[in-house]
Structures are given as C-alpha cells and as structure tokens.
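**Student:** quick check, what structure comes out for this input:
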Amino acid sequence: MLAVMGRDDIAYAAGAARPLYGAGRDEAAIHSSDGLGGVVLPAPQRPPEAQDATQFLADTLRAAPSGALTVLALGPLTNLAQLARDEPAAYARIGKIIAMGGTIDELGNAGPYAEFNMACDPMAARLVFAAPVPVTLIPLDVTRKLRASSADLDRLARSGTKAALLAADLIRTYFASHSDRQSRPLHDPCVMLMALSPGLFETQTFRLTIDCETHPGRLEKAHEGALVDVAVSIDPEAALDALWRGLSC
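**Tutor:** So this is what the prediction gives:
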C-alpha cells in the first residue's frame, strides 16, 4: 500500500503472527489467500523495520509527546496487548485507541455471538480494555451500515487519484457476488473516519466484559466490565462522502 502511494518515508513493522492464546482464525474465503481479493500491488520500496511491532510501537511512543499519538486498530488487538504487557510505560503514552471490533446487539460474523477481530484474540482485547488508555470501539452494529454500491465506486474512480482507483478495485472484490447491489460492510474505514470526523458517529460509554472461553470474543454489558466508548450510530451517507473525499485528494 505504501509503495502504491510512493510513501517510502513511512516506517512499518511486522505484527504478531498468532494470538496470545490459541491458533487464530482464517478468512481466506472472504479476502482470498493474499488478503487483497487478488488485487496485485507493487513490491515494497523499503523493508520492514528490524524490530517487531511491539518494540516499534514502544520506540515510536517514547519519541513523541505523551498523549500525542492515537492508535488506529483495524485487526485483532494482539500487538497492543503485548505492548501493554511488555512495555507498560510506553503503552501509557498512547493518547487513545480507536478499534474496529465486537458486536453489541447484532449477530456476529465469527459465529452467532462474536465479531472476527474479538474472536481472533479475546484475551488481547480483555487486556487492552482493562489497560489505562481510553478505547473507542466501533462494532458491527455500526460498520454494517457503511456500504458502497457499484455507482458509488464509479464515482470514486472518476476522481482518478491513486488512492481512489486502488480503493475502488479493492472494494469491488469485496462484493459478495456480481449480482449484489452493495458491497459487504466497509468495516475498517470507520476507524479512520472516527479519528478524522467524530461528528459522523454517536458514541455511548458501556462497561464491557469479553468471553475468552465459552463463546470467544463475545462482548457483554456488565457492572464489573471495563469502561469502553462504543459507537452506536453513524451517518452512512455523510460517512461515505467523507471517505470518498479523503481518497480523492
């Protein structure tokens, strides 16, 4: 992705290969074996950093003013949990975490009770929720409302920017079938939209527990749970317009 955008000035590091506990989950049926639906990207212009993600995050946080950095978490929370466990002083320097994951009132997409990211590593989510950094969670209840039609993708591609053309190609692979009128939910962009335009969302604060055994990844409201800000609604039309504008710059 960085190579497409010509951003060899941005460093990146390899994240955890497996969850804190268990074998993890696979979603090749949706995203294909390459994770990109078969869309071909150029080779990286620079190698990953020598450190793993935990050390890379710790070094980055220590080099920035405390509280200045927001972490946008699009997948399982394993890397952040390892940081909280192994480098607690560096972890405490995070300003806030915005994470895509979980389901509150809707059915899951990794079984009836859980969302994929939470189900992949529920123990990591438990550690992150309990750690001393505020978390805003964007669950399936909200992300399922953000989708794109073929006409939407045509409008995006017409802007002609590298980001818009690549995003349009990637989202087209994300349609469940050629006959579908809309893509599957655009889960991950909700995190960036929350960071840039929080007014697109309504949030509420809940105390949440996460099941790590019976139904791994299941979130429940409970008095003894960790305090988490949870997105409960989105303006989907305004959110899609904001996303398209950002990709068209």
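
**Student:** CA only for contacts and neighbour counts going forward, please
**Tutor:** Will do.

**Student:** what ranges do the helices span in the chain?
**Tutor:** Remark: helices assigned in the chain by DSSP state H are 28-31, 53-63, 78-86, 88-91, 116-120, 122-130, 140-143, 150-157, 162-172, 189-196, 236-247.

**Student:** for these, which one sits closest to residue 106?
**Tutor:** Nearest to residue 106 among those is helix 140-143; the distance by C-alpha to C-alpha comes to 5.9 Å.

**Student:** so which elements touch that closest one?
**Tutor:** strand 226-234 (3 or more C-alpha pairs under 8 Å, 6 or more residues apart in numbering; DSSP states H and E).

**Student:** helix 122-130 and the strand it packs on, what's the angle between them?
**Tutor:** Relative orientation of strand 226-234 versus helix 122-130 (axes from the mean of the first three to the mean of the last three C-alpha atoms, to 10 degrees): 100 degrees.

**Student:** how far off centre is strand 226-234?
**Tutor:** Here the centre of strand 226-234 is set off from its chain's centre by 15 Å, with C-alpha atoms, centre = their mean, to the nearest Å.

**Student:** this one as well, want them side by side:
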Amino acid sequence: MPDAKPRLIVIDTDPGIDDAIGILLALASPAFSIAGMTTVAGNIGIETTTRNGGRLLAFAGREDIPVVQGGAAPLSRPGPEPLNLHGENGIGGVALPEPVRPPESLPAAAWLAEFLLDQPAGAVDIFALGPLTNIARLFIDNPDAARRIGRIIAMGGVVHEVGNVGPRSEFNLWADPEAAAVVVSSGLPLVLVPLDVTRRVRASREFAQALRVAGKPLASMVADLVESYFETKTHQESRPLHDPCVMLFALAPELFRLEDLHLVVNTGSTEEAGALTVDGNGTPVQVAIGVDGPAVLDLLARTLTAA
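**Tutor:** Below is the predicted model of the structure:
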C-alpha cells in the first residue's frame, strides 16, 4: 500500500526550546509538508523568535520554507516579560547557523489568508506552539480564509491540573487570553493539547544520550536542546516536552485520549487570565486529556533517528 500523502501544515511558533524540538520533529517526519512558519512573540520577543525560526531551517537545510513574522504583542494588552527558561537566544544557548532567507514581507495573518485562499478548503492544518495571536488576527481580519483551515492543533491551557503561570493558567493562553478566546470560540476545528498531557511526555538525560548515539544531525540537535534544559535545573531528572506533543498527536492520535469539552477562556486581568473553564455554555473543543507517555517518546526518538 503506498504511503499516505504528506499533510500540508503551517507551524505557528515562538521558538523556544520545546518549540525547536517540535519543529525539528516536523522536519524529520515524512508525514508533514511544511508550507511555512509563522512567528509570534511569546517565550521571547518577536525579532528573536523570527530569527530562531530561520536558524532552525538553515540548520536543517530547508531554506525553501518561508518564515513569516507575526504578532509582536498580544491583541489588546501588554506583552509578557520574556522567559528566562529558554536563555538569552530563546533556545538555551544552543548554536545554530544564521538564517539563509529573510522573513517574508507580509505580516503573518495576511500571509496565512493569502495562502489559505490559494489552497483547497480543509487542505492546510496549523500547528500552534505559542500564543494564539496570529490565528486570532487571521480570524478577525479574514474569517473566510480562516474557515478554510483543516484543523488547528494547539499546545495550550490546563484543564484539571495546576497551571504554570497561575493557579489555572498555562503560558500560551495566559500570554494573549483575548486571542485564545477568539480561537476557542470561533468554531474552527481545534484540538487543544494542555499541560495535563504534555507534563507526561518527559525527556531525560538518558533520552538525550540515546538520540546522540544515533549520529543523525536532527536527533543530535534535539539532544543538545534537551540537554540545555538541564543547564540551570541540575537537580531535575526529566523535563516535559510541551510543544512537540502537537506534532506527536498529529502523527499518532491513537496514543492520546481525547474528550469533547465545552470551554470558556478567562480574559480578565487577574492571575486567572487565560484559564480554561469547562462550562455547558462554552464552545465545544476536542481536548487531549490522556497520553501514553513512553510510547510517544519512543515515536519521537524513532522519527528523529530515521531522518
């Protein structure tokens, strides 16, 4: 039986160590055809996230993929302070070449609209690894184009557990809660992969070493990125791989447990900003609630070491 045709995707991202791992995984997998990478401010400022997107593509020899700069700030509030977790360059100080190709001239939402309108309806999926600013802006400015998206798979939110920037808030939704509210309530096909799942996909130093032994460039770079997580966390035995779970879900949805939940996003100004509430009056969203962590890590390793 012939292999299935690769799925056409756009990666919306704020690289970010775990974003970088997810991007390299997508580049390694024959299941995806990456049409472009749109960037957003989040983990660090927009100039750095855009540069990091180009640097990752330069490392992989994929300068054919355009990088498109997007939202430098949330839709309607000041942006968050950059996270120290990812280092000054946003990717843990890991060395990468400079971008070969400059960013596209159009802003991300306009580029997405043009691209989606040029493709068959439903043909393009968006993998969202950062704040949802660009996708919300697309929906606000050009809803007809946005409705041509096949599916959005987004890392974000927390449902049953404690958040990572507030009692019930996860960083990506907290960074631009108005954008999250637009996307969640839009009715666009959305799969949300929250902290409830991503915290159970954890990379150890031993995992990184196993990747390095394979001797493949993409696998070795992911090993470097995983190791960078431990530079300032010397007593931790493992680190969660949040954003790669988007690609892993797309590759093997059977390894995740989905629930249909009706969700509302908190857009207040308190520490509850970005919090998700399950509410019968909310918008129905598919939410990943469970995962086979070891099987997902094995899939990650096999994909990277086969490239």
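
**Student:** so what number do they get for TM-score?
**Tutor:** The TM-score (TM-score structural alignment, normalised by the length of structure 1) is 0.97; 248 aligned residues with a C-alpha RMSD of 1.1 Å.

**Student:** okay, the helices of structure 1, which one's buried deepest?
**Tutor:** The highest mean neighbour count among those, using mean count of other C-alpha atoms under 10 Å, belongs to helix 116-120: a mean of 26.

**Student:** counterpart of it in structure 2, which residues?
**Tutor:** The aligned range for helix 116-120 of structure 1 in structure 2 is 171-175, by TM-score structural alignment.

**Student:** show residues contacting the matching stretch.
**Tutor:** By C-alpha atoms under 8 Å, 6 or more residues apart in numbering, the surrounding residues in contact with stretch 171-175 of structure 2 are 42, 74, 79-80, 129-132, 155-157, 164-165, 179-180, 273-275.

**Student:** before we move on, the earlier item: using a markdown table, lay out the helices of structure 1 together with distance to residue 69 of structure 1.
**Tutor:** Listed next are the helices of structure 1 as a markdown table, based on distance: least, C-alpha to C-alpha, whole Å:
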| stretch | distance to residue 69 of structure 1 |
| --- | --- |
| helix 28-31 | 30 |
| helix 53-63 | 7 |
| helix 78-86 | 14 |
| helix 88-91 | 11 |
| helix 116-120 | 22 |
| helix 122-130 | 16 |
| helix 140-143 | 24 |
| helix 150-157 | 30 |
| helix 162-172 | 24 |
| helix 189-196 | 11 |
| helix 236-247 | 20 |
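
**Student:** quick one, which of those is nearest to residue 5 of structure 1?
**Tutor:** helix 162-172 (6.8 Å).

**Student:** coming back round to it: out of the contacts of stretch 171-175 of structure 2, which are buried?
**Tutor:** 42, 74, 79-80, 129-132, 155-157, 165, 179-180, 273-275 (16 or more other C-alpha atoms under 10 Å).

**Student:** quick check, central residue of structure 1?
**Tutor:** residue 74 (1.6 Å; C-alpha atoms, centre = their mean).

**Student:** check the alignment and tell me where that residue lands in structure 2.
**Tutor:** By TM-score structural alignment, residue 74 of structure 1 lines up with residue 129.

**Student:** who are the contact partners of that match?
**Tutor:** Counted by C-alpha under 8 Å, 6+ apart, residue 129 of structure 2 has contacts 11, 12, 13, 14, 19, 154, 155, 156, 172, 243, 246.

**Student:** chain neighbours aside, what residue packs nearest to it?
**Tutor:** With sequence-adjacent residues excluded and distances taken as C-alpha to C-alpha, 6 or more residues apart in numbering, residue 129 of structure 2 is closest to residue 13, at 4.8 Å.

**Student:** the match of helix 116-120 of structure 1 vs structure 1, mean deviation?
**Tutor:** Superposed on structure 1, stretch 171-175 of structure 2 shows a mean distance to its aligned partners of 0.4 Å (mean C-alpha distance after the TM-score superposition for structure 1).

**Student:** next one: that stretch to chain centre, how far?
**Tutor:** Using C-alpha atoms, centre = their mean, the offset of stretch 171-175 of structure 2 from its chain centre is 12 Å.
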